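Student: The following comprises the amino acid sequence and a computationally predicted model.
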Amino acid sequence: MKIEDLYVKVTYHVGLSDVEVSNQLYEALQHLADHGKVRGDLVHSDKQLDTAIEWLEDNIEESDACDWEYEIENIEN
């Protein structure tokens, strides 16, 4: 059987410990935490969200993952 289109959502979790950050970055990360999930590929008008997402993108890599989740979003034959 051939699959024409397959869309999979992959979520991974990363735990960081003993991370030193500035007060400004801490506030930006807290602001992001207060907003819940925010996609990193979106352009925001919120400077704190941009700061937090930029730091996360620079400091977290897929290889840091400690837990993976896979979800099939769509499959078409």
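Tutor: Now that the structure is in, tell me what you want to look at. Residues are numbered from 1 along each chain as shown.

Student: use CA for all of it now, contacts and neighbours both
Tutor: OK.

Student: How about the contacts made by Y7?
Tutor: Y7 is in contact with I72, E73, N74, I75, counting by CA atoms under 8 Å, 6 or more residues apart in numbering.

Student: Now the element after the helix or strand containing A33, going C-ward?
Tutor: Secondary structure here is read from DSSP states H and E; on that basis A33 sits in helix 23-35. Going down the chain from helix 23-35, the next helix or strand is helix 47-59, by DSSP H and E.

Student: quick one, that next one and helix 23-35 angle?
Tutor: With axes from the mean of the first three to the mean of the last three CA atoms, to 10 degrees as the criterion, the two stretches helix 47-59 and helix 23-35 enclose an angle of 100 degrees.

Student: ok, and here's another one to check against it:
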Amino acid sequence: MMQLSLMRGFAHNLTLFGGLQSAAQYHNLSVGAGQGLGEAGALSLQLLNARDRHQQDPIDGRASAAPVQQRF
């Protein structure tokens, strides 16, 4: 199995990130971005794409997430 993740921060509280997981019969790629909102917290968006070839027919899956972090 191999796993890789990258994150890079930019000006104006913007962060881009991505990751990869790979095994003999499974692959997953994710990319996303996060935006710091100061006292309000942060907002991010992540997109994922996965493929499982464990059985005869490959199974593809996609997901997205948009978590909000609030500061109290």
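Tutor: Sure, I can see it. Because the structure is predicted, anything quoted here is derived from the model rather than measured.

Student: TM-score of the superposition?
Tutor: Laid over one another, the chains give 0.24 as their TM-score (TM-score structural alignment, normalised by the length of the second structure), with 26 aligned residues with a CA RMSD of 3.0 Å.

Student: residues in contact with the helix holding A33 of the first structure?
Tutor: Contacts with helix 23-35 of the first structure, where a contact means CA under 8 Å, 6+ apart, come from V38, Q48, L49, T51, A52.

Student: I'd like to know which of those are buried.
Tutor: Of the members of the contacts of helix 23-35 of the first structure, the ones counted as buried by neighbours, 16 or more other CA atoms under 10 Å, are Q48, L49, T51, A52.

Student: The first one: what's it in contact with?
Tutor: Applying CA under 8 Å, 6+ apart to Q48 of the first structure gives the contacts E27, A28, L29, H31, L32.

Student: tally of neighbours for the third one?
Tutor: Neighbour count for L29 of the first structure, taken as other CA atoms under 10 Å: 21.

Student: and if you look at the first one?
Tutor: Here the neighbour count serves as a burial measure; for E27 of the first structure (other CA under 10 Å) it reads 16.

Student: Which residues does the host helix or strand of D60 of the second structure contact?
Tutor: Remark: D60 of the second structure resides in strand 59-65, with elements defined by DSSP H and E. Residues outside strand 59-65 of the second structure that contact it (CA under 8 Å, 6+ apart) are L45, Q46, L47, L48, N49, A50, R51, D52, R53.
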